[in-house]
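> quick check, what structure comes out for this input:
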Amino acid sequence: MHLLPRAGAIAALALLAPGPLPAQTTRTYTPDGFEFPLSTPRFTYHFATGSRSGSRFEGTWFAETVEGVPSDQRIDSAAVDTKPGQESVLFTLAPTRTPWPPGLYRLEIRADGRLVHQERFVLR
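Just a heads-up that it's a prediction; the model follows:
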């Protein structure tokens, strides 16, 4: 299933770098998602839990179509048990090697085992 970013998700994918570096200067939108430079130090995705607070959220990062990596290779995942009223969860990914291998990456977010969102981004 291919989901294009919603307005809230567009603002949520943030480039985190030392110092006050605005993400908008280094990303562009492409039909596949967002585009970032290979020198990006790490990604943090902020996901609003909405009415699903009190659930278990799992974020899984994939190398969807990436040079030198098998297709749809799972890179990392983390689970967060939210408390009632918790408004958001964060999922972070840092490269295992620098620069990142170029290609299309994906983050899938599941709430209590059900896919609720996915975000794609390109590194070039």
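
> going by C-alpha atoms from here, please, whenever you check contacts or count neighbours.
Fine.

> could you pull out the strands in this protein for me?
Secondary structure of the chain, counting by DSSP state E: strands at 13-15, 28-30, 33-36, 43-48, 56-66, 73-81, 88-93, 103-111, 114-123.

> want to throw these into TSV with mean neighbour count and distance to residue 7?
Formatted as TSV, these follow (neighbours: other CA atoms under 10 Å; distance: least, CA to CA, whole Å):
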stretch	mean neighbour count	distance to residue 7
strand 13-15	19	11
strand 28-30	13	12
strand 33-36	18	12
strand 43-48	17	12
strand 56-66	21	20
strand 73-81	15	24
strand 88-93	17	16
strand 103-111	20	17
strand 114-123	19	12
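
> and for comparison, fold this next one:
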Amino acid sequence: MDGRVVGAIEGPGLLVLVGVTHDDGAESARRLASKLWGLRILEGEKSCSDLTAPLLVVSQFTLYGDARKGRRPSWTAAAPGPVAEPLVDAVVRELRELGAKVETGEFGADMKVALVNDGPITLILDV
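Next up is the predicted model:
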């Protein structure tokens, strides 16, 4: 990026790194959005929907990196951009339809993402 801020959220909320694989589709995007909006992991066992907390959604193909063999990860499990980008967009659209305030990164960009992790929780959701 060129130093500009594309998306940011303040206060309690979620940073969501979305990886897309070859068998994901519109239903996966819908289920993920619903799960994220209702997941009770914020303070007091509240969800984003309870607090109207924002979400920052960033595409992250490297979540599907496979480093079991050799010293370089393989990215073959990650869906290519033309498949992944519409599905990441679908997650964002579904969240907004549920009432969420959503900020995003820029698909395919080399971004610097900063996080203040308030609490001992990081989850992998496979829907």
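
> just give the TM-score of the two.
Scored by TM-score structural alignment, normalised by the length of structure 1, the superposition of the two chains gives a TM-score of 0.29; 70 aligned residues with a CA RMSD of 5.1 Å.

> remind me, longest helix of structure 2?
The longest helix of structure 2 (DSSP state H) is helix 81-98.

> which other helices and strands contact the very next helix or strand once past that helix?
Moving toward the C-terminus from helix 81-98 of structure 2, the next helix or strand (DSSP states H and E) is strand 102-104. Secondary-structure packing of strand 102-104 of structure 2 (3 or more CA pairs under 8 Å, 6 or more residues apart in numbering; DSSP states H and E): strand 55-59, helix 81-98.

> what's the angle from whatever helix or strand residue 30 of structure 2 lives in to strand 55-59?
Using DSSP H and E, residue 30 of structure 2 falls within helix 26-38. Calculated by axes from the mean of the first three to the mean of the last three CA atoms, to 10 degrees, helix 26-38 of structure 2 forms an angle of 150 degrees with strand 55-59.

> helix 26-38 of structure 2 packs against which elements?
Taking 3+ CA pairs under 8 Å, 6+ apart as the contact cut, helix 26-38 of structure 2 packs with helix 48-51, helix 81-98.

> go again with 10 Å.
strand 14-18, helix 48-51, helix 81-98 (3 or more CA pairs under 10 Å, 6 or more residues apart in numbering; DSSP states H and E).

> mind listing what's buried along the shortest one?
Which is helix 48-51 of structure 2. By 16 or more other CA atoms under 10 Å, the buried positions in helix 48-51 of structure 2 come out as 48-49.
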